[in-house]
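Trainee: predicted model and sequence below, questions to follow.
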Amino acid sequence: MDPHHVTLRKMTSAQFRAATRHREIESVRELAKFMSEDLAREKVRAGAELYLPDGPDTEGHQLLVAESAAGETVGDLWIGPDPRQATATGRSAWLYDIYVFESYRRRGYGSAILAAAERLVTEQGTTRLGLNVVGDNVAAIALYRSCGYTVSSMHLDKTLRS
């Protein structure tokens, strides 16, 4: 078996809480580049209420951990319905979050987790997997490009000084 092959399984409650804390911290950090930290926190809270109203039991959403061939948990991910589904062609899923634990980075696990996610949604009848990435996340952009993802839209902005 490929040493970077991963198996996906549903998160435990403790894993969900840890993943949520990490996702919130990272999301606020990224959004605070473009707005106040208070507004960033509010947007993150509102997003969680909108997309995961029932937490890990929200219908249509899969909150998963990735385990290596050796049984180590190497990362986690959140897959759900494409929020742009009305404009997408085919049946589309959305990768809301993917996280490779720090000690497993740069070892092929990001690609393995993406491949496992793609297999999972394909088995569920999905023909497209979309995601969003912050423009300065060079490592993530390189990973997605190396796995065949292309830019489908781009939003640009500039902070203006008065």
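Mentor: Received the coordinates, thanks. Residues are numbered from 1 along each chain as shown.
Trainee: rest of the way, CA atoms for contacts and neighbours
Mentor: Noted.
Trainee: so is the spatially most central residue of the chain in a helix, a strand, or just coil?
Mentor: What sits nearest the mean C-alpha location of the chain, by C-alpha atoms, centre = their mean, is residue 97, with 1.5 Å. The three-state label given to residue 97 by DSSP: H, G, I helix; E, B strand; the rest coil is strand.
Trainee: mind listing what it touches?
Mentor: With contact set as C-alpha atoms under 8 Å, 6 or more residues apart in numbering, residue 97 has these partners: 23, 77-79.
Trainee: wait, which of those residues is closest to residue 6?
Mentor: residue 77 (12.2 Å; C-alpha to C-alpha).
Trainee: nearest spatial neighbour of the closest one, skipping sequence neighbours?
Mentor: Closest residue to residue 77 apart from its sequence neighbours, by C-alpha to C-alpha, 6 or more residues apart in numbering: residue 98 at 4.2 Å.
Trainee: next, count neighbours for the closest residue to residue 30 other than its chain neighbours.
Mentor: Distance criterion C-alpha to C-alpha, 6+ apart; nearest residue to residue 30, sequence neighbours excluded, is residue 134 at 7.6 Å. Using other C-alpha atoms under 10 Å, residue 134 has 12 other residues around it.
Trainee: can you name every helix or strand that the helix ranked longest in the chain contacts?
Mentor: Ranked by residue count and defined by DSSP state H, the top helix of the chain is helix 13-31. Here helix 13-31 touches helix 37-51, going by 3 or more C-alpha pairs under 8 Å, 6 or more residues apart in numbering; DSSP states H and E.
Trainee: hold the first one in mind and look at this next one:
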Amino acid sequence: MTKVTVRQMTPAEFDQWQAAIAEEYAVEQVAAGRWEPEGAVQRARDENAQLLPQGLQTERMLILRGVDIDEEPVGRAWVGLDHPRGAQDVAFLYDIEVIETRRGRGLGRALLEAVEDGARRAGAVALELNVFARNHAATALYSSAGYDVITQQMRKSLRQGCVEDAAG
């Protein structure tokens, strides 16, 4: 089995991650039809800054780098130990991603397990996340890892001849 451990990101890794996650989150929100493209990246940066007011030092946030057995980076994760909607003892996975060149080797599952272990050690009894419906690989991974759908958000375009993916 592939082994991944997690450690706190370094300040340099954090800075790179902040730029990347804002871009990626903005793209997802625009694709889901939630945001307009104009200003989306800045909106993502602003939302992240509200959640991480002290950056890496923000209390009750785990900002993690996944590394393999050789201590080589394989991915990243961001876990809030306080659920954004107040669920007691439930951590929230804001972000998880395997580096693109390292995908397809079982590292996603191993990183998810390492993140779950980190959240468990920090006192969480459950871990919750959101996944966009069009992210089929992630949905399959979470399902096979024992995650259950607890809510589902659906959308239908009312414009004639237009079909949109449901946001989830």
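Mentor: Noted; the coordinates are in hand. Owing to the predicted nature of the structure, the values given are computational and were not obtained by experimental measurement.
Trainee: TM-score for the pair, please.
Mentor: Here the superposed chains carry a TM-score of 0.90, computed using TM-score structural alignment, normalised by the length of structure 1; 157 aligned residues with a C-alpha RMSD of 1.5 Å.
Trainee: returning to what we had before: the contacts of residue 97 of structure 1 in strands, which ones?
Mentor: 77-79 (DSSP state E).
Trainee: what's the closest of those residues to residue 56 of structure 1?
Mentor: residue 78 (9.7 Å).
Trainee: enumerate every residue touching the closest one.
Mentor: 61-64, 95-98.
Trainee: give me that answer again for 7 Å
Mentor: 62-64, 95-98 (C-alpha atoms under 7 Å, 6 or more residues apart in numbering).
Trainee: quick one: map it onto structure 2.
Mentor: Under the alignment (TM-score structural alignment), residue 78 of structure 1 pairs with residue 78 in structure 2.
Trainee: just the helices in structure 2 please.
Mentor: 11-31, 40-51, 107-121, 136-144.
Trainee: reformat those as JSON lines; add distance to residue 101 of structure 2 and mean neighbour count.
Mentor: Shown next, in JSON lines, are the helices of structure 2 (distance: least, C-alpha to C-alpha, whole Å; neighbours: other C-alpha atoms under 10 Å):
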{"stretch": "helix 11-31", "distance to residue 101 of structure 2": "16", "mean neighbour count": "15"}
{"stretch": "helix 40-51", "distance to residue 101 of structure 2": "24", "mean neighbour count": "16"}
{"stretch": "helix 107-121", "distance to residue 101 of structure 2": "11", "mean neighbour count": "20"}
{"stretch": "helix 136-144", "distance to residue 101 of structure 2": "16", "mean neighbour count": "13"}
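Trainee: so which of these is nearest residue 4 of structure 2?
Mentor: helix 107-121 (5.5 Å).
Trainee: ok, the residue of structure 2 most remote from its centre - contacts?
Mentor: For structure 2, the residue at maximal distance from the C-alpha centroid (C-alpha atoms, centre = their mean) is residue 160, at 33.6 Å. Residues near residue 160 of structure 2 by C-alpha under 7 Å, 6+ apart: none.
Trainee: returning to what we had before: translate the residue nearest to residue 30 of structure 1 into the numbering of structure 2.
Mentor: Match for residue 134 of structure 1 (TM-score structural alignment): residue 132.
Trainee: for its match, give its distance to residue 18 of structure 2.
Mentor: To residue 18 of structure 2, residue 132 of structure 2 is 20 Å away according to C-alpha to C-alpha, to the nearest Å.
Trainee: what of residue 64 of structure 2?
Mentor: Residue 64 of structure 2 is 12 Å from residue 18 of structure 2, by C-alpha to C-alpha.
Trainee: now do residue 60 of structure 2
Mentor: 18 Å.
Trainee: go on, residue 134 of structure 2?
Mentor: From residue 134 of structure 2 over to residue 18 of structure 2 (counting by C-alpha to C-alpha), the distance is 23 Å.
Trainee: again with residue 156 of structure 2
Mentor: From residue 156 of structure 2 across to residue 18 of structure 2, the span is 32 Å (C-alpha to C-alpha).
Trainee: one step back: nearest to residue 45 of structure 1, of the ones in strands among the contacts of residue 97 of structure 1?
Mentor: residue 78 (16.4 Å).
Trainee: how about the nearest residue to the closest one once chain neighbours are set aside, what does it touch?
Mentor: Excluding its sequence neighbours, the residue lying closest to residue 78 of structure 1 (C-alpha to C-alpha, 6+ apart) is residue 63, at 4.6 Å. Neighbouring residues of residue 63 of structure 1 by C-alpha under 7 Å, 6+ apart: 10-11, 56, 77-79.
Trainee: and the residue opposite residue 107 of structure 1 in structure 2 once aligned, how many neighbours?
Mentor: Using TM-score structural alignment, the partner of residue 107 of structure 1 in structure 2 is residue 105. Applying other C-alpha under 10 Å, we find 10 residues neighbouring residue 105 of structure 2.
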